[in-house]
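S.K.: Okay, sequence plus prediction incoming.
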Amino acid sequence: MTAARLVLSTLLVSAAASAPAQTTFKYRRDILRDDPTEAVTVVPLDAPVYAGTRDGLPDVRLRDDRGEEVPFAIRVQTKGRSVLVREPVASRVESLKVIEGEALEVVTVLEDDAPEPDGAAIQTPLVDFERRVRVLGSLDGETWTPLAEGRILDYSRFMDMRDVDVAFPARGFRMFKFVIEHESDEQRSPYYQLSRARDGDEERRAETETILRRPFRVDRVALHRAVRGVEGEEPTTTRAALAVERVEVDPRERVTRIEVAAGRLPLTRLSLRATSRNFHRPARVLRPTDAGWVDVGRGTLSLYQLGDFRREELTLDFPETRADRLRIEIEDGDSPPLEVVGVDGDSVDRRVEFVAAAGRSYRLEYGSDAADAPRHDADAVLAALGPGAPQEVATLGPVVANPDYRPSPRRAVALGGAWMLLAVVVMTVVLAWAILQAVRRADKAPTDGWG
């Protein structure tokens, strides 16, 4: 029996020695460090990593040059949320002058302790108007320097569009003159007066349109300045152009569908580039699932442009989504489809962080169908080290197919390789049993009389 054990032990050791190292991670990439000293190392993740990993990034590993797994943390890069706040500037109306048939002039003066403004809102109760406004600045009320020209407008009759703001540069003036061209306007009445007259056997009809002349009333000229501040934290994002794979106009449902290649990037926003102007369309973003396309976000796309005036909102925000493809569905109604020339996507910036040892090299492995998320204490360690610890930013080298990659057992089953695996196991067991029986027979065989 001792000989049988020896043979089996030798067989197993030989098989283990000859078996190649295997891994379920498809790809590997070297981490390129400029300074191989001990430091907290930050490695930004890029598009190839997202394209080859699963949701939540459970199939990412970090190994050193000895093949040992290294603890790491995947963190979202953040920054302070920059906000632009409109701060009112105290002022008073110094004079009001009506130039008949030409303009309305309003002169405002800053209060003694008021900061310098960079804009004003011409507040009026009127609707359905458009006016050109010139802004001039002065220190003494005698010499006036032109600062800016703009338009205020209200198109309520056609759409919900109103803009009464005028921006101008801050150049040290304490008095401002606002020249609003045309102190009055003509407004057509929506009603017509019909009249009939008969001349013998012939009947004549006439339509009379009423034109109303109204003064342009200004309730107040409210000066303000824009102040930039920081509010809370928000993830940083990277914008990239996405390939448009398909554009479909559905005349029956009166929608336009645009499909883009999302590359499994962690997207939170899509932005359209369009050549169409003056539109206001509801839209939504969808992702594919086994049950079909499902909503991930909704919004409104708009672009208004007339003369020097331009205002646009061509972005659609949604919760972070990773998918191979995304679809934008725009409700056209009875309007012509939009001319979209491109789509950009904003993806959340994530990075691998770990403590690199001096003199060691590292590689990132990813892309497994079965790997579970690792349980490391790197988050606690990195938090304890704090922002003052030595830090370096490294980059990822080229994508290399892992030569030791083997599909996981679950993947093998999914691909129909389970029968082959079972056959190999059965053959191995049968072979081991045959060898064991042969050894047992050899142990029991009678020996001759030699020694």
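M.R.: Alright, I've got the coordinates. As the structure is a computational prediction, the values presented were derived from the model and not from experiment.

S.K.: From here on, just use CA atoms for contacts and neighbour counts.
M.R.: OK.

S.K.: Can you give me the buried ones in stretch 260-280?
M.R.: Using 16 or more other CA atoms under 10 Å as the test for burial, stretch 260-280 gives 260-272, 276, 279-280.

S.K.: Now do the helices in the chain.
M.R.: Along the chain, counting by DSSP state H, helices occupy 2-18, 47-51, 378-385, 409-414, 418-444.

S.K.: Is it possible to get CSV of these that adds distance to residue 181?
M.R.: As requested, these are exported to CSV (distance: least, CA to CA, whole Å):
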stretch, distance to residue 181
helix 2-18, 91
helix 47-51, 54
helix 378-385, 61
helix 409-414, 74
helix 418-444, 82
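
S.K.: Most tightly packed of those?
M.R.: When these are scored by mean count of other CA atoms under 10 Å, the highest mean neighbour count falls to helix 47-51 (a mean of 17).

S.K.: Put this next to the first one:
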Amino acid sequence: MIKRCAVLILCGFAFAQPVVAPVREYLRYTRDVTISQPGKQNYLVVDAAIWARVRPDLSDLRLYDGAVQVPYALSEEQASSSTVEREARILNLGVRDGRTEFDLDIGGEAEYNQVHLRLKATNFVVSATADGRDALTGSAGRKLSTSTLYDFSREGLGNNFALRVPLATFRYLHVSITPAISPREITGASTSAQHEAQARWISAGRCHSSEQVSRTTRIACDLDPGVPVERILFTVPADIVNFRRTVTLSDVQGAPLCSGNVSRIRMKSSGREVVTEDLALNFRSSRERQILIDIDNGDNTPLTVEKAEPQSLERRIYFDPAGKTAVKLYYGDEKLSAPVFDYARFFHKEADAIPAVMGVESQNPDYTGRPDERPWSERHKWVLWGAMLLAVVVLALLALKGLASDTPAPK
């Protein structure tokens, strides 16, 4: 029984595990946070200095008011949109003075700022005007907007069949389209109230001046430590148009990371000009600190790139100051797991949230670091090995004693 208890105690010491908990003394870095409007929702932007010190998932960020944690919610500032679409009836469809015209019955009291047409026409550029009216007959309507509609199926550049108007509630819209689309090519229409939020980005590195390698424009970039790179944005002079170039990203050893295209197309049709461009290449880095950008110019004049910039989606720390004018941000504990706050579970981003101001980074003056949290067996290997050797010796002695007792006495 005593032997069994000794074994159990030894195993308990060997496999005991400590609990990982948020303790300010275990967080290596701190920054003062100044709050100018403590009665509103505030936020902090995770900058390059923080990214260089935190866990990749930002789980070791903590806000403290004295010794008390301040709940927060992390948010990626991605592009977003909300749309409520309603079908509209087409009335009085026909041709007047060479233009295709019709009325849309929006119905109800719904707000809208876009009109989506369903068209069978292809390969065209036209101008469309929209006038708002409260009644089909009577006084002239109010001119709301003029939009350019186009379809570049032949060039593989997509289309736009939407008229954008200021936010309106007119019951009727009168639409007039320049020649190129006949009434039979208009098959339907709908309206929507679309509210868009643009993505927000921060710089995630710096790129050097470009150099020419045969027919390739090459740009070397240094990435900020820890910052997740999600796209490369190219700046090309506005007077350079009608290009599409293949772009390849690779590490410094030449291993490919991703590829895609950058382009700017200016098309003219029926006296109308449309410019479409895509100068961002989506890219998600892992551990690369340097990358190479190769732009294949084919047999064309090398593309002039004024600037190439690695960028990361802005991450924000939203919190409710609850009347406080100052708190502290702590981070830098590689073993700390993500917090669980009701504030984050039920988080709602306020449109008038206020940016709080962070001071410069400093060492946490109370930092002690975590105690040695390895299992007891890892920290005291000599004890474990000694116990094992002692057990072997004891077993050997017991075996010898047994052999001696089993030896028959001489006659």
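M.R.: Great, that's in hand. Keep in mind it's a predicted model, so treat the numbers as computed, not measured.

S.K.: tell me which residues of the top helix by length along the second structure are tucked away?
M.R.: Secondary structure of the second structure per DSSP H: the longest helix is helix 381-406. Of the residues in helix 381-406 of the second structure, those buried by neighbour count under the rule 16+ other CA under 10 Å are residue 384.

S.K.: again, but for stretch 83-96 of the first structure
M.R.: 88, 89, 90, 91, 93.

S.K.: Out of the residues you listed, name the ones that lie in strands.
M.R.: If you go by DSSP state E, those have 88, 91, 93 in strands.

S.K.: Of the residues you listed, which is the nearest to residue 77 of the first structure?
M.R.: residue 88 (34.2 Å; CA to CA).

S.K.: how close does the residue lying closest to the closest one once chain neighbours are set aside get to residue 110 of the first structure?
M.R.: Leaving aside its chain neighbours, residue 88 of the first structure sits nearest to residue 224 (4.2 Å; criterion: CA to CA, 6 or more residues apart in numbering). Applying CA to CA, to the nearest Å, the value for residue 224 of the first structure to residue 110 of the first structure is 11 Å.

S.K.: any shared contact partners between these two?
M.R.: Both residue 224 of the first structure and residue 110 are in contact with residue 89, where contact means CA atoms under 8 Å, 6 or more residues apart in numbering.

S.K.: Now for the spatially most central residue of the first structure: which residues touch it?
M.R.: Centroid check for the first structure by CA atoms, centre = their mean gives residue 346 as the closest residue, at 2.5 Å. The contact partners of residue 346 of the first structure, by CA under 8 Å, 6+ apart, come to 237, 238, 239, 240, 267, 268, 269, 270.

S.K.: try residue 388 of the second structure
M.R.: Neighbours of residue 388 of the second structure in contact, by CA under 8 Å, 6+ apart: none.

S.K.: Could you tell me which of the buried residues of stretch 260-280 of the first structure belong to strands?
M.R.: Those of those mapping onto strands are 260, 261, 267, 268, 269, 270, 271, 272, 279, 280, per DSSP E.

S.K.: quick one: the closest residue to the third one other than its chain neighbours from residue 259 of the first structure, how far?
M.R.: If you skip the residues right next to it in sequence, residue 267 of the first structure has residue 347 as its closest partner in space, 4.2 Å away by CA to CA, 6+ apart. Summarising the geometry, the distance separating residue 347 of the first structure from residue 259 of the first structure, computed by CA to CA, is 17 Å.

S.K.: got it, and residue 113 of the first structure?
M.R.: Distance of residue 113 of the first structure to residue 259 of the first structure, given as CA to CA: 55 Å.

S.K.: Tell me who's in contact with the closest residue in space to residue 308 of the second structure that isn't next to it in sequence.
M.R.: Nearest residue to residue 308 of the second structure, sequence neighbours excluded (CA to CA, 6+ apart): residue 234, at 4.6 Å. By CA under 8 Å, 6+ apart, the residues touching residue 234 of the second structure are 279, 280, 305, 306, 307, 308, 309.

S.K.: Give me the neighbour count for the closest residue to residue 119 of the second structure other than its chain neighbours.
M.R.: The shortest distance from residue 119 of the second structure to any residue other than its chain neighbours is 4.8 Å, reached at residue 186 (CA to CA, 6+ apart). Neighbourhood size, residue 186 of the second structure [other CA atoms under 10 Å]: 17.
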